[in-house]
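Participant: please work out how this folds:
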Amino acid sequence: MTDFKWRHFQGDVILWAVRWYCRYPISYRDLEEMLAERGISVDHTTIYRWVQCYAPEMEKRLRWFWRRGFDPSWR
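Facilitator: Presented below is the predicted three-dimensional model:
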């Protein structure tokens, strides 16, 4: 993933926020509240900037995984 150097928050916090926003139908303010419940104080505009910066890279790296599809057959 992109280097998280010079970021105020750790990379895993940024990745959690971006993944939650992209995966679930949630607003930036709701995500801000969820992180606050976990002891992480971050503004919704910061989460917006993270999504704009890291979501395209995350999507690019996970596209191969999503394309594989799911085979429910066990045979």
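Participant: switch to C-alpha atoms for all contacts and neighbour counts from now on
Facilitator: OK.
Participant: tally of neighbours for Glu32?
Facilitator: Neighbours of Glu32 under the rule other Cα atoms under 10 Å: 19.
Participant: could you also give me the structure for this second sequence? I'd like to compare it with the first:
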Amino acid sequence: MIEQTPFKWRHFEAKIILLCVRWYLRYSLSYRDLEEMLLERGLHVDHTTIYRWVQQYAPELEKRCRPHLKACNDSRTRG
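Facilitator: So this is what the prediction gives:
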């Protein structure tokens, strides 16, 4: 069985979609901030499109990245 890409039939390339989702999740950016940043780079993407990308792809990214993250809840105090 052939694995289908989750980006099939999208207007934009997968790397653009993933970049927007990653920036939104990593930095304190609004959807309109991302829309403006992409427009400065010559890409017109509406903020509602970015919202839809985040809703669709963020859970899958988290599921795939979670096992590779290191725990950072060190409760030891330094003194």
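Participant: overlay the chains and give the TM-score.
Facilitator: Aligned and superposed, the two chains score 0.85 in TM-score terms (TM-score structural alignment, normalised by the length of the first structure); 68 aligned residues with a Cα RMSD of 1.2 Å.
Participant: where in the first structure does the longest helix belonging to the second structure fall?
Facilitator: With secondary structure taken from DSSP state H, the second structure has its longest helix at helix 47-65. Helix 47-65 of the second structure corresponds to residues 44-62 in the first structure, going by TM-score structural alignment.
Participant: and the matching stretch against the second structure, how far off on average?
Facilitator: Taken over the aligned residues, the distance from stretch 44-62 of the first structure to the second structure averages 0.2 Å (mean Cα distance after the TM-score superposition for the first structure).
Participant: tell me the centre residue of the first structure?
Facilitator: Val18 (1.7 Å; Cα atoms, centre = their mean).
Participant: toward the C-terminus, what is the element adjacent to the helix or strand encompassing that one?
Facilitator: Following DSSP states H and E, the helix or strand that holds Val18 of the first structure is helix 11-23. Note on helix 11-23 of the first structure: by DSSP H and E, the next helix or strand toward the C-terminus is helix 28-37.
Participant: list the buried residues in that next one.
Facilitator: 28, 31-33, 35 (16 or more other Cα atoms under 10 Å).
Participant: now do stretch 58-75 of the first structure
Facilitator: Buried, per 16+ other Cα under 10 Å, within stretch 58-75 of the first structure: Met58.
Participant: re earlier: now the buried residues of helix 28-37 of the first structure as a markdown table including distance to Tyr48 of the first structure?
Facilitator: Converted to a markdown table, those look like this (distance: Cα to Cα, whole Å):
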| residue | distance to Tyr48 of the first structure |
| --- | --- |
| Tyr28 | 7 |
| Leu31 | 10 |
| Glu32 | 10 |
| Glu33 | 14 |
| Leu35 | 14 |
